[in-house]
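>>> With the sequence up front, the predicted model follows.
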Amino acid sequence: RLARSGRKVTVLFPGNPYAFSNGSEVADRLERAGIDFEAVPGLIVELAAPVMSGIPLTIEGLSASIGFGLVTGGETVVLRLASGWWESGISALLQNGRPPETPAALILNPGQPGQHRVSAPLSELARKAATYGLRGDALLVLGPGVDMSERLDTLSKRPLHGRRILITRARHQVDPFRRELVDLGAAVVEIPTLEIRRLPIDDRVRNAIKNLDRTALVIFASANAVDIFFQMLTTSDLDARTLHNSKLCAIGQETADALAGHGLRPELVTSEYTAEGLANALEGWEMKGMRVLVPRAEVARDALPSLLANRGAEVEILPVYSAVCPAEATPALLRLFDGDGVDVITFTSSSTVVNFVQAFPEDRLPAILGDAEIACMGPVTADSARKLGLEVSIVAREYTTHGLVQAISEATARK
């Protein structure tokens, strides 16, 4: 239907669309319906996963042929084994004449970022895999290339290899965080528990913008506040020049980076994500009579305006966005933790924590989360998590997603 209407449609298959999938059936139906299509060849997992594990399938002078399945020929053999059938598959190969000392490897989660390899002589492989407590579908690879895997396997040497990490951050802010985790070998699961919604431009917003030429200091509490405030300026046919009379303060480096994206450099960037920390950073500033504007979330702590007002400042809090929990977050989280769960749960703000916790029955939360570690981007978020009954084990010293990735990597290295 979509293709007939002129849309371009992509159908994704694991590996190759014409191997171990129903891609040929889909292609046949499209051809019969008179719809143009193109089949793009892919790499089947039997060929891809060994490469990701550092196992060459052919080696000049040692292995020139590849067999798939329970074959008697082939100097290298690749065999899919379902969970619970490892020992049967290995026994069948031995009974078919494979020498017990044949170099062999089991690859768990083949083709995935969290794939794991166990290597041993064929006759010892099942016992070694059982020692590690491994389970699930796997690829069995045997042949001389297995002996090279320790040297050629770069994937398993990444610091977060095999770690399943949950990102709860708002979807539009995920990309740099996800890329850095994946580059370090993590298997990333994204379930945003936060959605940023811009509030309408009402009289309060219009008055705040109108009075910017008399505003001495604008304090941005988050990158979201920066981006949405500038959207409001653009909608009002204004731009950054409207702030020419104002000094700018950014709470955290990510907020400062957001301002830089609009061509602005703040006079002050605080490293602490607390009202008290900001007040201390402004200690040398004469605040009496100063007009201060704070664009921020609709719901936030009121400590900052109180602290600044106590020093004589005229503080206006300007809510520019609301932070809500996406409707799909709760069922997605329940499915995740009913299944394999994750090793690390990351929180980048108090809102992500609150919305996450609300997805689960309070009395069952510890049992549901199991051994998953809680990692927070700074002490304020960590404090919110602890108040909600979560045991926080990782807190970033640098309050950015890069700092959070570093903290997770350091914690993993200590294990």
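Good, I have the coordinates. Everything quoted here is computed from the prediction, not taken from an experiment. Residues are numbered from 1 along each chain as shown.
>>> drop to CA atoms for contacts and neighbour counts, all remaining ones
Noted.
>>> what's the spacing between D36 and A27?
As judged by Cα to Cα, to the nearest Å, D36 and A27 stand 9 Å apart.
>>> which one of the two has more residues nearby?
Per other Cα atoms under 10 Å, whichever of D36 and A27 has more neighbours is A27, with 18 against 10.
>>> Wasn't the more buried one part of a helix?
Yes: membership of A27 in a helix is supported by DSSP: H, G, I helix; E, B strand; the rest coil.
>>> pretty sure it is in contact with G34, am I right?
No: using Cα atoms under 8 Å, A27 is not in contact with G34; the gap is 10.6 Å.
>>> In space, what's closest to A126 - neighbours in sequence excluded?
The shortest distance from A126 to any non-neighbouring residue, by Cα to Cα, 6 or more residues apart in numbering, is to E87 (5.9 Å).
>>> and that neighbour, how many residues sit next to it?
E87 has 16 nearby residues by other Cα under 10 Å.
>>> Centroid-nearest residue for the protein?
Closest to where the C-alpha atoms of the chain average out (Cα atoms, centre = their mean) is R178, at 3.8 Å.
>>> try this one side by side with the last:
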Amino acid sequence: MAKGFVALVGAGPGEVGLLTLRGKEYIEKADVVVYDRLVSPEILDLIPKGTKKIDVGKHSGNHKVPQEEINNILLKEAKEGNMVVRLKGGDPFLFGRGGEELELLFENNIPFEVVPGITSAISVPSYAGIPVTHRDFCSSVHIITGHQKKNEELKINYKALCEAGGTLVFLMGVASLKEIMDGLIKAGMDKDTPAAIIENGTCPNQRMVAGTIENLYERATVEEIKSPSVIVVGEVCKLADKYNWFNKRPLFGKKIIVTRPKESGNELSTKLKELGCKVYDYPCIEIQEMTDNQILKNEINCISSYSWMVFTSKNGVDAFFKYLLKENMDFRVLKDIKIAAVGLKTAQSLKERGITADFVPDVFDGENLAKGLLERTKKWEKVLLVRALRGTEEIPNILSEGGIVFKDIPIYNTLFKNENAQHMQELIEQNEIDLVTFTSGSTVEAFVKSMPKVDLSRVTGICIGEKTALKAKEYGIRHFVSDEATVASMISKILEVCNEKSRNMWKRDKAKKAEGK
């Protein structure tokens, strides 16, 4: 059997955007991924289906898989001829025991590569607005492990650190926070030296507690700061209030469930994450393309008899052109036919394939699409409607009432899914979710049916249009409707709703304080 290969990949501090391109490349072509606890779920989602995943995560004081066994797992998988990725939080060579994992591979002549990761020692302070070096404050940074073996004291030369005069960054030091702060004070550091501890750095639930080396432990204890956290000591901590860009993003701290299918939900999820919120992707519907479509094949063979072809979603466009490719055809079959699209997203999907829609309604919904077609279609012209299997009856009804001859062809089906429904239900019951986004009536229906025991009074929805809102109303879901049926408009509505919620919370807090005086 061919000898395998091991890539030792640093996954960075948690934020998926901080994973290196080289690391992503290896993850996507791996046969086996051996990963740690600190690798974020978003990065684990990059692992392709069918790839073998081995969780060897370690918690403080609890080694799920001993280091020696991890080393043997890498060797065993490589000897079987696999391309193995050892995925480690941060950088594999900075307190990551990466060097130990390579020893056994080297001894057994297994080829390997090390892909550096962005270390939390630099990135986490950056996300908290703390530059670890600054010309006005310091000219050096020192990275120290705060981890110790059980029942042993830390082996830190506090006196040398005090004399060095630079910024001190302690990793894996939550359990030793008091010992570290006391050690610095005893070694002669001014007790008023600024210090900060940052929990879950670079992630949407990032928290920071600031103070001095004298009071940081007490403040962190009150706030119940937990691992993973990074401790920073030095004058640069004073800059956090001014430079803390991460926590100042408009949706920081908000938690939103996105129900769109994975194929179409990325844009909404990505933009929400950029605005600072924690996104729970819950694709409760799945698009199933109907590739063996004899009815469509028959209509394509006589496509010249139609004057209009109508697309009611991006999914329909995608499915139609995949069908053409499967049949060794392309957009030239539409050369003598006018194209209508329900909205800008659908029109953009057509444009990407070299087709400019002849008609897009000003209001992006089925009613306005159908009424616009009535104005543009002569009585003798035929319309081919390409859409979902169980599409709304609104468009066919309006076309029929207007005397338009049309054919309604299903090209994809919408299936309901309930993967991870239990977790979503628990989050809702614990009041952990601020909003749920709905981009169609089917996402509302799938969401409700996937968790029949959920208390819908705890759900606040953001609906992309009035038709989606009607479905939310049918189930008694409190909701808001975007002004337009676009992702951009949905995000504007989310910002508006969240700002209003924040103002109301501020008013309530202010009233409580006044009441207590």
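Okay, I see it. Predicted model only: the values in this text are computed from it and were never measured.
>>> aligned partner of the residue nearest to the centre of structure 1 in structure 2?
Counting by TM-score structural alignment, R178 of structure 1 lines up with S269 in structure 2.
>>> if I read this right, its match contacts Y282, doesn't it?
No: using Cα under 8 Å, S269 of structure 2 is not in contact with Y282, being 10.4 Å away.
>>> returning to that earlier point: distance check, the residue nearest to A126 of structure 1 against E124 of structure 1.
Taking Cα to Cα, one finds E87 of structure 1 at 10 Å from E124 of structure 1.
>>> just E286 of structure 1 next, same as before
For E286 of structure 1 relative to E124 of structure 1 (Cα to Cα), the value is 75 Å.
>>> if you count what's nearby, which of the two comes out ahead?
E124 (16 against 11).
>>> Let me know the secondary structure of that one.
E124 of structure 1 is classified as helix under three-state DSSP.
>>> One more: the one 10 residues further on?
Per three-state DSSP, the secondary structure class of L134 of structure 1 is coil.
>>> which ones are touching the closest residue to it other than its chain neighbours?
Distances taken as Cα to Cα, 6+ apart place L108 nearest to L134 of structure 1, at 8.0 Å, with adjacent residues excluded. By Cα atoms under 8 Å, 6 or more residues apart in numbering, the residues touching L108 of structure 1 are Q115, H116, R117, L134, R135, G136, D137, A138, L139.
>>> Shared with structure 2, which of these?
Of those, the ones still in contact in structure 2 (both residues aligned by TM-score structural alignment, their matches' Cα atoms under 8 Å) are Q115, H116, R117, R135, G136, D137, A138, L139.
>>> Residue in structure 2 paired with the last one?
Which is L139 of structure 1. When structure 2 is aligned by TM-score structural alignment, the residue opposite L139 of structure 1 is V230.
>>> same deal with the second one?
In structure 2, the residue paired with H116 of structure 1 is R207, using TM-score structural alignment.
>>> how many neighbours does its match have?
18.
>>> Give the helix, strand or coil label for the residue nearest to A126 of structure 1.
Secondary structure, three-state DSSP: E87 of structure 1 is helix.
>>> quick one: it from L243 of structure 1, how far?
Distance, E87 of structure 1 to L243 of structure 1, using Cα to Cα: 70 Å.
>>> The stretch 101-250 of structure 2: strands as residue ranges?
Per DSSP state E, counting those that start in this stretch, the stretch 101-250 of structure 2 carries strands over the ranges 112-115, 141-145, 167-171, 194-199, 207-212, 229-233.
>>> Of all those, which one is nearest P92 of structure 2?
The closest of the strands of the stretch 101-250 of structure 2 to P92 of structure 2 is strand 112-115. By Cα to Cα, the value is 7.9 Å.
>>> In structure 2, what sits opposite G162 of structure 1 in the alignment?
In structure 2, G162 of structure 1 lands on G253 (TM-score structural alignment).
>>> Need the three-state assignment for its match.
Under three-state DSSP, G253 of structure 2 comes out as coil.
>>> pretty sure A126 of structure 1 contacts W86?
Yes: using Cα under 8 Å, A126 of structure 1 is in contact with W86, at 6.8 Å.
>>> I257 is in contact with T443 of structure 2, correct?
No: between T443 of structure 2 and I257 there is no contact under Cα under 8 Å: 11.6 Å.
>>> ok, those two, which is more surrounded?
Taking neighbours as other Cα under 10 Å, T443 of structure 2 and I257 compare with T443 leading, 26 against 22.
>>> mind checking what the more buried one lines up with in structure 1?
The equivalent of T443 of structure 2 in structure 1 is T352 (alignment by TM-score structural alignment).
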